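Colleague: heads up, no residue letters with this:
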């Protein structure tokens, strides 16, 4: 009987798989792995699923067309100085020139130089004011206040119900890590001042893009809908809202799904309000922003941020990995354009140094370690327990094994969000109102929301997922 089983198994495996099987057995790993497959099948299923779908696609440079952008920013500085215009761009304007479409930047500079030559000072001042407005928008976009829930108003009740619909659509698992019991995270802050944003989009991304986004950004119902939300586990939620990671939409499919690409952003040492003075070297500024400026650097992934954590041993969470967001229960996936906007603005914020910890006191005090590594996310207990890529020291790019910086997990186990334990949560999770709303929302869970019944976890398990 054992010989028959062995032959049957051998016939289904290739040579490399057989070697791996024997290796596991030799080091006493095969038995525990088989026991784990029996006792925790969902964990093994998550590993296999993540491995099979964690394909990489080509990764664009962190700053594409970098030399063209350097030239265009130099044109801006030269025009301001030559025409004696009273404006010195900040690092936020520099970051916009590193991200916004090159053709739009070139067009705006052509207009600025023509208006300055022709003494059309009203148009010149309009451009300068739009640059100043853009500075405000970037800070507002990454601020905690823009994402906070503000009390028991009807709008925030709708927001809470939409969060449940988002998690229902994503079958109550994180869209990236596949961990259970995720949080619904807003992609675009619902409290941002849209006229300022649209003015910035018109200036740096073009009128066509601004007009297309206007319909979404000006619609409060959309901003508080599942189409403006992602299901992320607690760790990824914190990183996303802190500007550590971004999701770039790649394409839509005929089946109403959306393919996105995972990116780690860099941690610039620039200060957003710092002025880019004329005597500064752009190469020094780029180095401070951690933008590679040497053509000998490998393109693509090497220029993106350094990974800070793993998911089921790192599957699906490297820069370039792709994931699919699907429509389920007639609840559509996030909007392509709003994900693209978020991806661009997060990169701008990261370059200029605006992506500071959302709960700075927690980072200083070390109270946010439960966002990293080991935690209880539903029924499965994942305890990675590793030291975040060597404990990156943001001060001098030095690895210190004794430090407890980002991701150094102290053995805490997070049992989820408690009503009196919100102080270490990102953005709106820092808000006491959210804790109260979430507690109150348990009573709303079975009510109908815009024709959709908010079902419980039992329904999710019954329906299954794609």
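Modeller: Arrived safely. The structure displayed is predicted, hence computed values, not measured ones.

Colleague: From here on, just use CA atoms for contacts and neighbour counts.
Modeller: Noted.

Colleague: what's the neighbour count on residue 268?
Modeller: 23 (other CA atoms under 10 Å).

Colleague: ditto for residue 277
Modeller: By other CA under 10 Å, 13 other residues sit near residue 277.

Colleague: residue contacts, the spatially closest residue to it that is not a sequence neighbour?
Modeller: In this structure, residue 277 finds its nearest non-sequential neighbour in residue 88, 6.8 Å apart by CA to CA, 6 or more residues apart in numbering. Neighbour list for residue 88: 77, 80, 275, 276, 277 [criterion: CA atoms under 8 Å, 6 or more residues apart in numbering].

Colleague: all strands for the stretch 301-450 of the chain, in order.
Modeller: Counting by DSSP state E, counting those that start in this stretch, residue ranges of the strands within the stretch 301-450 of the chain are 322-325, 375-377, 380-382, 392-393, 398-399, 448-449.

Colleague: Next up, a structure to set beside the first:
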């Protein structure tokens, strides 16, 4: 008990006491709710130094062709994609004198959100058979918060699968992932029978659904068990970069991208369970299904974990379609000043 009070702090205890006086049942719900189990949290990005060295090597290769390349999207890919595949790509470029194409970076990360120019699906579409199957499987509650009246969230976004323009995404997978993985993922998201089935859905509260669609958090698939798929919640760090901004070598690009944060936690603890218990990075959840064919797809979850991190690092989640089309100078694609200001404030507090 003493440890719990110390962790909450005086202000937190006061808030709980005030809530208990206003609603005695709230205190009971809070006390009786057992937080989801947490498991060790691995580094946000593994082998950062090796990845940065490979990115710098790619930058050097680009110089004769594009003075300002590469951009934030390529940086994000180098931070997330398998190191073995990045090394193979660079070796191929060196041996074949392949001109490093700028289309590596076009607008690939937004494929996991919405393809540019694709309108959001209407309510009449999202609340159809897919929505019914997902909510029915999950007992009509958010699997993370326990709240009722959830939304049926697509692991692979509906707007993208509806548009069925996978050129950028397929190209990215071919360059940065091995053939077996890219083929497996493509087989999943190119099939409407899968993307519009319960395999591609998770019941989430409307607020959590919004954060998921905007790459504020991602789900790391840990293992498959007889009971279901175990996923780990990760708040994603905010980046001041935007997908097409040029990444300059004299800047602290890893800090700007949210890869390094001088010891700060990943993101903000914004989500809560029905009782008020906070959902934090590292907590695990079991995605269940009575029928094996309704189980959320491991492959789509794995793909989501990779591409949402790319979207967060490159800043793709924070831009609109206009960003890709309505500009006259590259500098107009610039940094996210709001996020940059918050980042400076955090650093100032901890110096």
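Modeller: Cool, the structure landed. Just so we're clear, the structure is a prediction, and the values are computed from it rather than from any experiment.

Colleague: Can I get the strands of the stretch 301-450 of structure 1 in CSV including distance to residue 151 of structure 1 and mean neighbour count?
Modeller: Putting the strands of the stretch 301-450 of structure 1 into CSV (distance: least, CA to CA, whole Å; neighbours: other CA atoms under 10 Å) gives the following:
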stretch, distance to residue 151 of structure 1, mean neighbour count
strand 322-325, 30, 22
strand 375-377, 27, 21
strand 380-382, 33, 15
strand 392-393, 38, 18
strand 398-399, 43, 12
strand 448-449, 19, 14
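
Colleague: As a markdown table, those with distance to residue 58 of structure 1 would be great.
Modeller: Output for these, formatted as a markdown table (distance: least, CA to CA, whole Å):
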| stretch | distance to residue 58 of structure 1 |
| --- | --- |
| strand 322-325 | 10 |
| strand 375-377 | 32 |
| strand 380-382 | 30 |
| strand 392-393 | 27 |
| strand 398-399 | 29 |
| strand 448-449 | 40 |
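
Colleague: Out of these, which is closest to residue 193 of structure 1?
Modeller: Among those, strand 448-449 comes nearest to residue 193 of structure 1, with 27.0 Å by CA to CA.

Colleague: now for the strands of the stretch 301-450 of structure 1, which one comes closest to residue 189 of structure 1?
Modeller: Taking the strands of the stretch 301-450 of structure 1 one by one with CA to CA, strand 322-325 is closest: 19.9 Å.

Colleague: average offset between the closest one and structure 2?
Modeller: Taking mean CA distance after the TM-score superposition for structure 1, the mean distance separating strand 322-325 of structure 1 from the aligned residues in structure 2 is 0.3 Å.

Colleague: ok, and the most crowded of the contacts of residue 88 of structure 1?
Modeller: Using other CA under 10 Å as the neighbour test, the contacts of residue 88 of structure 1 are led by residue 80, with 20 neighbours.

Colleague: Tell me how far the residue mapped onto that one from structure 2 lies from residue 276 of structure 2.
Modeller: Residue mapping for residue 80 of structure 1 onto structure 2 gives residue 62, with TM-score structural alignment as the criterion. Note on residue 62 of structure 2: its distance to residue 276 of structure 2, by CA to CA, to the nearest Å, is 50 Å.

Colleague: aligned partner of residue 250 of structure 1 in structure 2?
Modeller: Superposed on structure 2 with TM-score structural alignment, residue 250 of structure 1 falls opposite residue 222.

Colleague: Can you give me the neighbour number for that match?
Modeller: Neighbours around residue 222 of structure 2, by other CA under 10 Å: 16.

Colleague: got the buried residues for stretch 343-351 of structure 2?
Modeller: The neighbour-count criterion (16 or more other CA atoms under 10 Å) identifies residue 343 as the buried residues of stretch 343-351 of structure 2.

Colleague: Please disregard the earlier target; I meant stretch 48-59 of structure 2.
Modeller: 48, 51, 52, 54, 55, 58, 59.

Colleague: after superposition, how close is that stretch to structure 1?
Modeller: Its matched residues in structure 1 lie on average 0.7 Å from stretch 48-59 of structure 2 after superposition (mean CA distance after the TM-score superposition for structure 1).

Colleague: Compare the strands of the stretch 301-450 of structure 1 and give me the one nearest residue 264 of structure 1.
Modeller: Between residue 264 of structure 1 and those, the tightest spacing by CA to CA is seen for strand 322-325, at 12.9 Å.

Colleague: re earlier: select from the contacts of residue 88 of structure 1 every entry located in helices.
Modeller: If you go by DSSP state H, those have 77, 80 in helices.
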